[in-house]
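Undergrad: structure here, sequence nowhere to be found:
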């Protein structure tokens, strides 16, 4: 897979892309991560990439020419690239979208700055608009890092244990169950006995129940009751009585 990031501040990505899973995935040849300063594509004699908005208003707007040229240059001839615009108006980013992106041959992520983008970038260049949440950042760089990380870790061979990605929160539709490790007792706090039992059936039932309970308590909107077993529906009824 190839991921290209278009940014005015490419040095921001050096540390992130050179560490941990992202570094290992590149070394294994699973992903190629490339960062391009789209200012270098400006045909303006001062290398400007922004201008005042028509009709007046506060701030500056990114002009289309440098971004169009940069996207066209990095796009691979035989790949069906997804061109992603990072912006507050975009679709909220989810694990499902990460899984969708991970199936692509190439992602091109555009990091904005200033007041916004020339609308022609939205309407004639990008395939997706993505937002990390209902807040505004200085630029799209941090959002791009999040997307690159969340997509790369889903690539086959990126994680030491392939099951890790499959059981992450949101991958199953519910939040992940509580996790424990050694020691079995720490400052009087003990690991649940069932996890020490060695009984795989009981352990799996406990994890399923705790996952559902955590989702019920923290993110109830994620639960689709029509897909629950009768026993799981009974658990929820009991938890509602305790509220």
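TA: Done, it's in. Please read these numbers as outputs of a predicted model, since none were measured by experiment. Numbering: from 1, shown residues only.

Undergrad: from here on, contacts and neighbour counts on C-alpha atoms
TA: OK.

Undergrad: tell me the SS of residue 231?
TA: Following DSSP: H, G, I helix; E, B strand; the rest coil, the label given to residue 231 is helix.

Undergrad: and the strands in the protein, which stretches?
TA: Secondary structure of the chain (DSSP state E): strands at 2-7, 32-37, 50-51, 61-62, 82-92, 106-111, 116-117, 128-131, 185-186, 189-190.

Undergrad: can you list contacts of the second one?
TA: Put plainly, it is strand 32-37. Applying C-alpha atoms under 8 Å, 6 or more residues apart in numbering, the contact partners of strand 32-37 are 1-10, 13, 17, 26.

Undergrad: same question for the fourth one.
TA: Contacts with strand 61-62, where a contact means C-alpha under 8 Å, 6+ apart, come from 49, 50, 51, 52, 53, 112, 113, 114, 115, 116, 117, 118.

Undergrad: I'd like those residues as CSV, with neighbour count appended.
TA: As requested, the contacts of strand 61-62 are arranged in CSV below (neighbours: other C-alpha atoms under 10 Å):
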residue, neighbour count
49, 21
50, 22
51, 13
52, 14
53, 17
112, 22
113, 20
114, 14
115, 17
116, 17
117, 20
118, 18
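
Undergrad: wait, which of those residues is closest to residue 137?
TA: Using C-alpha to C-alpha, residue 113 comes nearest to residue 137 of the contacts of strand 61-62, at 9.1 Å.

Undergrad: contacts only, for the closest residue to residue 184 other than its chain neighbours.
TA: Leaving aside its sequence neighbours, residue 184 sits nearest to residue 191 (C-alpha to C-alpha, 6 or more residues apart in numbering; 5.3 Å). By C-alpha under 8 Å, 6+ apart, the residues touching residue 191 are 180, 184, 185.

Undergrad: same deal with residue 161?
TA: The contact partners of residue 161, by C-alpha under 8 Å, 6+ apart, come to none.

Undergrad: so it versus residue 153, what's the distance?
TA: 11 Å (C-alpha to C-alpha, to the nearest Å).

Undergrad: show me where the protein has its helices.
TA: Applying DSSP state H to the chain gives helices spanning 14-17, 20-27, 64-74, 95-101, 119-124, 141-152, 162-166, 200-218, 230-242.

Undergrad: what separates the second one from the chain centre, distance-wise?
TA: Using C-alpha atoms, centre = their mean, to the nearest Å, the distance from the centre of helix 20-27 to the centre of the chain it belongs to is 16 Å.

Undergrad: for that helix, packing partners?
TA: Packing partners of helix 20-27 (3 or more C-alpha pairs under 8 Å, 6 or more residues apart in numbering; DSSP states H and E): helix 141-152.

Undergrad: one more structure, for comparison:
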């Protein structure tokens, strides 16, 4: 996979692209990671990339010319068109399923904005996706882009040491992940559940599934509406819900 990031602050990506999982993936040649300053594509001597909005109002708006020129340069004629992803609070909320979808692409281009916003023609005629990482405001699109890139790259074959790790992560199955334990078996009187020490793989898997269901019920019950459950699992969850005490009235 090739990933290009269009940003006014490419130095922000130096540490992120060179360390941990992303750095190892790049070193292995699994992914190419590039941060490109789209100011270099400005079409005037002052390298201006923003201007005042038509109709008045506060803030500055990113001009279309530099971003169109940058994307066209990164995806020359004859090459497969990349997915061009605009990081913005108006986009669809990023999810694990979106990460899985993007991980199947060959070339991703992320557009990171600053200032008041983007010229609408960028949305309408350049980008293929608009993504938000949550209902809050950040200074620019760089941190959200890093989040999405990390989530996508770790799904690529060969990136993680254990290929099963990504499969069992929270949200990959639609549920929150089950609890984990490691040595020592007893720490300050707190013991690892016996089933994990039993060596009985079927029982361990059943316990992990049950714990994922329980944790999801307790912390993110709305996720259960999207998960395919057996009749036995649904009955078990319904019994747990019915057994919960009602909140005390004030």
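TA: Thanks, I have the structure now. As the structure is a computational prediction, the values presented were derived from the model and not from experiment.

Undergrad: one step back: can you tell me which of the helices of structure 1 is packed in deepest?
TA: Most buried of those by mean neighbour count (mean count of other C-alpha atoms under 10 Å) is helix 141-152; its value is a mean of 21.

Undergrad: so which residues make contact with that helix?
TA: Here helix 141-152 of structure 1 makes contact (C-alpha under 8 Å, 6+ apart) with 3, 5, 7, 9, 12-13, 16, 21-22, 25, 31, 86, 95, 98-99, 101-102, 109-112, 131-132, 158.

Undergrad: including distance to residue 44 of structure 1, could the helices of structure 1 go into JSON lines?
TA: Shown next, in JSON lines, are the helices of structure 1 (distance: least, C-alpha to C-alpha, whole Å):
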{"stretch": "helix 14-17", "distance to residue 44 of structure 1": "27"}
{"stretch": "helix 20-27", "distance to residue 44 of structure 1": "35"}
{"stretch": "helix 64-74", "distance to residue 44 of structure 1": "9"}
{"stretch": "helix 95-101", "distance to residue 44 of structure 1": "34"}
{"stretch": "helix 119-124", "distance to residue 44 of structure 1": "18"}
{"stretch": "helix 141-152", "distance to residue 44 of structure 1": "24"}
{"stretch": "helix 162-166", "distance to residue 44 of structure 1": "45"}
{"stretch": "helix 200-218", "distance to residue 44 of structure 1": "51"}
{"stretch": "helix 230-242", "distance to residue 44 of structure 1": "62"}
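
Undergrad: just tell me which of these ends up closest to residue 82 of structure 1.
TA: Evaluated with C-alpha to C-alpha, these place helix 95-101 nearest to residue 82 of structure 1, the distance being 8.0 Å.

Undergrad: OK, contacts around residue 128 of structure 1?
TA: 82, 83, 84, 85, 90.

Undergrad: unless I'm mixing things up, the fourth one is touching residue 125, no?
TA: No. Under the criterion of C-alpha atoms under 8 Å, residue 85 of structure 1 makes no contact with residue 125, lying 9.3 Å away.

Undergrad: give me the more crowded residue out of these two.
TA: More crowded of residue 85 of structure 1 and residue 125, by other C-alpha atoms under 10 Å: residue 85, with 27 against 18.

Undergrad: residues contacting the most far-flung residue of structure 1 relative to its centre?
TA: The outermost residue of structure 1 relative to its centre, with distances by C-alpha atoms, centre = their mean, is residue 188 at 37.5 Å. Not one residue lies near residue 188 of structure 1 by C-alpha under 8 Å, 6+ apart.

Undergrad: give the equivalent position in structure 2 for it.
TA: By TM-score structural alignment, residue 188 of structure 1 lines up with residue 189 in structure 2.

Undergrad: that match and residue 181 of structure 2, how far apart?
TA: From residue 189 of structure 2 to residue 181 of structure 2 the distance is 14 Å (C-alpha to C-alpha).

Undergrad: tell me which residue of structure 1 lines up with residue 145 of structure 2.
TA: Per TM-score structural alignment, the equivalent position to residue 145 of structure 2 in structure 1 is residue 144.

Undergrad: what's the distance between its match and residue 134 of structure 1?
TA: In this view, residue 144 of structure 1 and residue 134 of structure 1 are 16 Å apart by C-alpha to C-alpha.

Undergrad: same question, residue 55 of structure 1
TA: Counting by C-alpha to C-alpha, the separation of residue 55 of structure 1 from residue 134 of structure 1 is 27 Å.

Undergrad: for residue 187 of structure 1, same thing?
TA: Noted for residue 187 of structure 1: a distance of 40 Å to residue 134 of structure 1, by C-alpha to C-alpha.

Undergrad: who has more neighbours, those two?
TA: Higher neighbour count among residue 187 of structure 1 and residue 134: residue 134, with 9 against 5, using other C-alpha under 10 Å.

Undergrad: can you tell me the closest non-neighbouring residue to that one?
TA: residue 88 (6.8 Å).

Undergrad: count the residues that sit near the nearest residue to residue 106 of structure 2 once chain neighbours are set aside.
TA: If the residues on either side of it in the chain are set aside, residue 106 of structure 2 comes closest to residue 1, at 4.7 Å by C-alpha to C-alpha, 6+ apart. Neighbour count of residue 1 of structure 2, defined by other C-alpha under 10 Å: 16.

Undergrad: so what's the residue count around residue 219 of structure 1?
TA: 13.

Undergrad: count of residues packed around residue 225 of structure 2?
TA: Residue 225 of structure 2: 9 surrounding residues under other C-alpha under 10 Å.

Undergrad: cool, and the one 3 residues further on?
TA: Neighbouring residues of residue 228 of structure 2 were enumerated by other C-alpha under 10 Å; the total is 11.

Undergrad: please give me every residue in contact with the residue nearest to residue 121 of structure 2 when sequence neighbours are not counted.
TA: Ranked by C-alpha to C-alpha, 6+ apart and with sequence neighbours excluded, the top spatial neighbour of residue 121 of structure 2 is residue 64, at 6.8 Å. Residues near residue 64 of structure 2 by C-alpha under 8 Å, 6+ apart: 118, 119, 121, 122.

Undergrad: can you pull up the most central residue in structure 2?
TA: Centroid-nearest residue in structure 2, with C-alpha atoms, centre = their mean: residue 148, separated by 3.4 Å.

Undergrad: got the buried residues for stretch 188-198 of structure 2?
TA: By 16 or more other C-alpha atoms under 10 Å, the buried positions in stretch 188-198 of structure 2 come out as 192, 196.
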